[in-house]
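A.B. asks: with the input below, show me the fold.
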Amino acid sequence: MMFKVLKDRAKDALREDFGAKLRLFLIPIFGGIISMNMTYRSNYNSNVDTVNNFDASAITTGLLLSLLLAMLIGFLIGALLSVIIDVITVGARFNYIKIYRGEHTSLRFKNVFSPFKDGSWIKIFVLHLVTSLLLVLLAVTVIGIPFAIYLGLGWSQKDYILFDQLESGTYNGIWGVLNASSQVMQGSRGDYFLFLLSFILWYILSGITLGLAKFWTTPYIEMSTIAYYQNLIASNRKTY
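C.D. replies: Next up is the predicted model:
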């Protein structure tokens, strides 16, 4: 199916009561904007301070330990916030799947926290952690990068597969989710890569506006990828 058709379907799914649908992704959007701006400012200030104020004689063991402790605390807080935002993002995707399928009767902001209420946040966390670790380990070596890309594209539907398995009661572990995602993506990895690439101008716009464009691009891209998934499983005519 042509990409334009899928994108038009996504727009149709978002058109009615867009404000309420946007609110479901507000936390991930604000998280992305804050992270983007903090990274930019941190890199800029770090470069300026390094050039203008570097004094090796001023570094003491106590200062070094304090800096390391501050970095560790910052890392732990950042990791915790990252996990929370990640789970909320998947919670928003679960709601978008229902919206796209016409199953949603209530568009409440609190719906994005449902994974914390029903306990599925643990499954989401483990699924994303294992996937990220495996892909990072593969990408460490140059020869492993093509395999990481191949697996990453194969596992790209994991959140949607997880939702369907949880809804149907067929969930049997993260490997069941990843295997099902790989199956549904058979023969479609290249096509899906091109589909994602078709949003490149939207990604550039988000970068130029320091994330402000995400208030439109995030709901649009998220709903479009769900439209792609729905088309995949409809073509396969198989329950995952």
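A.B. asks: from here on, just use CA atoms for contacts and neighbour counts.
C.D. replies: OK.
A.B. asks: just the helices in this structure please.
C.D. replies: Along the chain, the segments classed as helices by DSSP state H run 3-15, 18-23, 26-53, 61-100, 114-118, 120-139, 145-154, 158-168, 174-184, 189-197, 200-208, 214-236.
A.B. asks: list the contacts of stretch 3-23.
C.D. replies: 96, 99-100, 107-109, 195, 215-216, 219-220, 223-224, 227-228 (CA atoms under 8 Å, 6 or more residues apart in numbering).
A.B. asks: what subset of these is buried?
C.D. replies: With neighbours counted by 16 or more other CA atoms under 10 Å, those contain buried members at 96, 99, 100, 107, 195, 215, 219, 220, 223, 224, 227, 228.
A.B. asks: returning to that earlier point: the contacts of stretch 3-23: which two are farthest apart?
C.D. replies: 108 and 195 (29.9 Å; CA to CA).
A.B. asks: contact partners of stretch 77-86?
C.D. replies: For stretch 77-86, the external contacting residues (CA under 8 Å, 6+ apart) are 27, 28, 31, 125.
A.B. asks: out of the residues you listed, who has the most neighbours?
C.D. replies: Among the contacts of stretch 77-86, the one with the most neighbours (other CA atoms under 10 Å) is residue 28, at 22 neighbours.
A.B. asks: test my guess that that one contacts residue 90.
C.D. replies: No - Residue 28 sits out of contact with residue 90 when judged by CA atoms under 8 Å, with a separation of 9.8 Å.
A.B. asks: circling back to that earlier point, any chance of the buried ones among the contacts of stretch 3-23 in CSV with distance to residue 4 as columns?
C.D. replies: Converted to CSV, those look like this (distance: CA to CA, whole Å):
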residue, distance to residue 4
96, 19
99, 20
100, 16
107, 26
195, 10
215, 21
219, 16
220, 13
223, 13
224, 10
227, 11
228, 11
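A.B. asks: ok, so of those, who is nearest residue 143?
C.D. replies: Closest approach between the buried ones among the contacts of stretch 3-23 and residue 143, by CA to CA: residue 195, at 25.2 Å.
A.B. asks: to check against the first, give me the structure of this:
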Amino acid sequence: MEETMSTRRRQFKADARQLLDRNFRFYLLLFLPIFIIMIVTAVPQWMNGAGVDNPGYNLLSLLSIISGLLTVGVSFVLIDLQRGVAELTEPVSKSFTIFNRGAYLWGAFALEIITSVFTILWSVLLLVPGIIKGLAYSQAIYIYRDYLDQGHKIGFLEAITLSRKMMDGHKWEYFVMQLSFIGWGIACVLIIPIIWVVPYMNQTMANFYVNLAAQEDESDEEPTVVSPVDDADQSTTESKPETPADGDEKTADNDDKTE
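C.D. replies: Here you go, the predicted structure:
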């Protein structure tokens, strides 16, 4: 199992590096608005740490929220790149993908709030259950977006439930993959520019989702997530995911155990 996880992790990273190395200029411009916000927010924080008064706390908080939303939209683009359904053109325009559709923006904002509340509630009990739940909810926004793009109706709680199902047996793999970038984070401070590390990490995470979504499509007679590549050849009727029970988020499920 560990060898399989390690092999998959290396493949996700290799695919990400291949895309990044061949199209670095595109990735640089794609992430440029995010990098600018990172710099704008980092300077006042540094000044505050140096003892300089910082009156713009509310503005910095707003910029942080915008940066998070932009990152979600960019992740949509990275998923499409891995699937081969997006062109490597107009990177700056694609940076603002989250604002291209109101449902994207509202979904990202709402799901972030809901999953944060659920995670905090679990963390109140113990830290570890909170971490596990956070990992389980991590793919909800991408599932939500895939359903929207295919014209399927899906609620926020449904997306969260489908994320939990998708991450069953993969939470530890996702956690280890995140940890594997700690060294890269240190390296970008000392040697490698952050403008390469951040796209590399995000593309790897996008590859992880694409792989899991494809597995769900292959294993289910009625796909949990409809792949844009496959959907063009399908004429099956629309299927609706199972609605989660009202008490779903109040009790721990056996499938949320750490692998």
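A.B. asks: pipe the contacts of stretch 77-86 of structure 1 into JSON lines and attach distance to residue 7 of structure 1 per row.
C.D. replies: Formatted as JSON lines, the contacts of stretch 77-86 of structure 1 follow (distance: CA to CA, whole Å):
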{"residue": "27", "distance to residue 7 of structure 1": "24"}
{"residue": "28", "distance to residue 7 of structure 1": "21"}
{"residue": "31", "distance to residue 7 of structure 1": "25"}
{"residue": "125", "distance to residue 7 of structure 1": "29"}
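A.B. asks: and residue 197 of structure 2? What does it align with in structure 1?
C.D. replies: Under the alignment (TM-score structural alignment), residue 197 of structure 2 pairs with residue 217 in structure 1.
A.B. asks: which ones are touching the counterpart of residue 38 of structure 1 in structure 2?
C.D. replies: Using TM-score structural alignment, the equivalent of residue 38 of structure 1 in structure 2 is residue 44. With contact set as CA under 8 Å, 6+ apart, residue 44 of structure 2 has these partners: residue 54.
A.B. asks: give me the neighbour count for residue 169 of structure 1.
C.D. replies: Residue 169 of structure 1 - counted by other CA under 10 Å - has 9 other residues nearby.
A.B. asks: how far away is the aligned partner of it in structure 2 from residue 199 of structure 2?
C.D. replies: Alignment note (TM-score structural alignment): residue 169 of structure 1 maps to residue 151 of structure 2. Residue 151 of structure 2 is 29 Å from residue 199 of structure 2, where distance means CA to CA, to the nearest Å.
A.B. asks: re earlier: wait, which of the contacts of stretch 3-23 of structure 1 is closest to residue 155 of structure 1?
C.D. replies: Of all the contacts of stretch 3-23 of structure 1, residue 155 of structure 1 sits closest to residue 228, with 14.1 Å by CA to CA.
A.B. asks: grab the nearest non-local neighbour of the closest one.
C.D. replies: Excluding its sequence neighbours, the residue lying closest to residue 228 of structure 1 (CA to CA, 6 or more residues apart in numbering) is residue 6, at 6.4 Å.
A.B. asks: so what corresponds to that neighbour in structure 2?
C.D. replies: Residue 6 of structure 1 maps onto residue 12 in structure 2, with residues paired by TM-score structural alignment.
A.B. asks: over to residue 123 of structure 1?
C.D. replies: Match for residue 123 of structure 1 (TM-score structural alignment): residue 107.
A.B. asks: right, and its match touches residue 141 too?
C.D. replies: Yes - with contacts counted by CA under 8 Å, residue 107 of structure 2 reaches residue 141, the gap being 7.1 Å.
A.B. asks: higher neighbour count, those two?
C.D. replies: residue 141 (23 against 20).
A.B. asks: return the residues in contact with the corresponding residue of structure 1 for the more buried one.
C.D. replies: In structure 1, the residue matched to residue 141 of structure 2 (TM-score structural alignment) is residue 159. The contact partners of residue 159 of structure 1, by CA under 8 Å, 6+ apart, come to 90, 93, 124.
A.B. asks: about what we covered before: ok, now how distant is the match of residue 123 of structure 1 from residue 34 of structure 2?
C.D. replies: 20 Å.
A.B. asks: still on that earlier bit, which one of the contacts of stretch 3-23 of structure 1 is nearest to residue 179 of structure 1?
C.D. replies: For the contacts of stretch 3-23 of structure 1, the residue nearest residue 179 of structure 1 by CA to CA is residue 228; the value is 18.3 Å.
A.B. asks: looking at structure 1, name the residue matched to residue 181 of structure 2.
C.D. replies: Alignment note: residue 181 of structure 2 maps to residue 199 in structure 1; criterion TM-score structural alignment.
A.B. asks: what about the residue nearest to its match when sequence neighbours are not counted, how many residues nearby?
C.D. replies: Distances taken as CA to CA, 6+ apart place residue 221 nearest to residue 199 of structure 1, at 7.6 Å, with adjacent residues excluded. Residue 221 of structure 1 is flanked by 19 other residues according to other CA under 10 Å.
A.B. asks: and residue 25 of structure 2, by the same measure?
C.D. replies: Counted with other CA under 10 Å, residue 25 of structure 2 comes out at 12.
A.B. asks: tell me how far residue 37 of structure 2 lies from residue 95 of structure 2.
C.D. replies: 13 Å.
A.B. asks: repeat that for residue 110 of structure 2.
C.D. replies: Distance of residue 110 of structure 2 to residue 95 of structure 2, given as CA to CA: 20 Å.
A.B. asks: what of residue 68 of structure 2?
C.D. replies: Taking CA to CA, one finds residue 68 of structure 2 at 12 Å from residue 95 of structure 2.
A.B. asks: neighbour-wise, which of these two wins?
C.D. replies: Just comparing residue 68 of structure 2 and residue 95: by other CA under 10 Å the higher neighbour count belongs to residue 95, 24 against 16.
A.B. asks: please name the nearest non-neighbouring residue to that one.
C.D. replies: residue 30 (5.1 Å).
A.B. asks: residue in structure 1 matching the one you found?
C.D. replies: Aligned partner of residue 30 of structure 2 by TM-score structural alignment: residue 24.
A.B. asks: number of residues surrounding its match?
C.D. replies: Using other CA under 10 Å, residue 24 of structure 1 is surrounded by 25 other residues.
A.B. asks: is it true that it touches residue 112?
C.D. replies: Yes - judged on CA under 8 Å, residue 24 of structure 1 makes contact with residue 112 at a distance of 6.3 Å.
A.B. asks: quick one: common contacting residues for these two?
C.D. replies: 92, 95.
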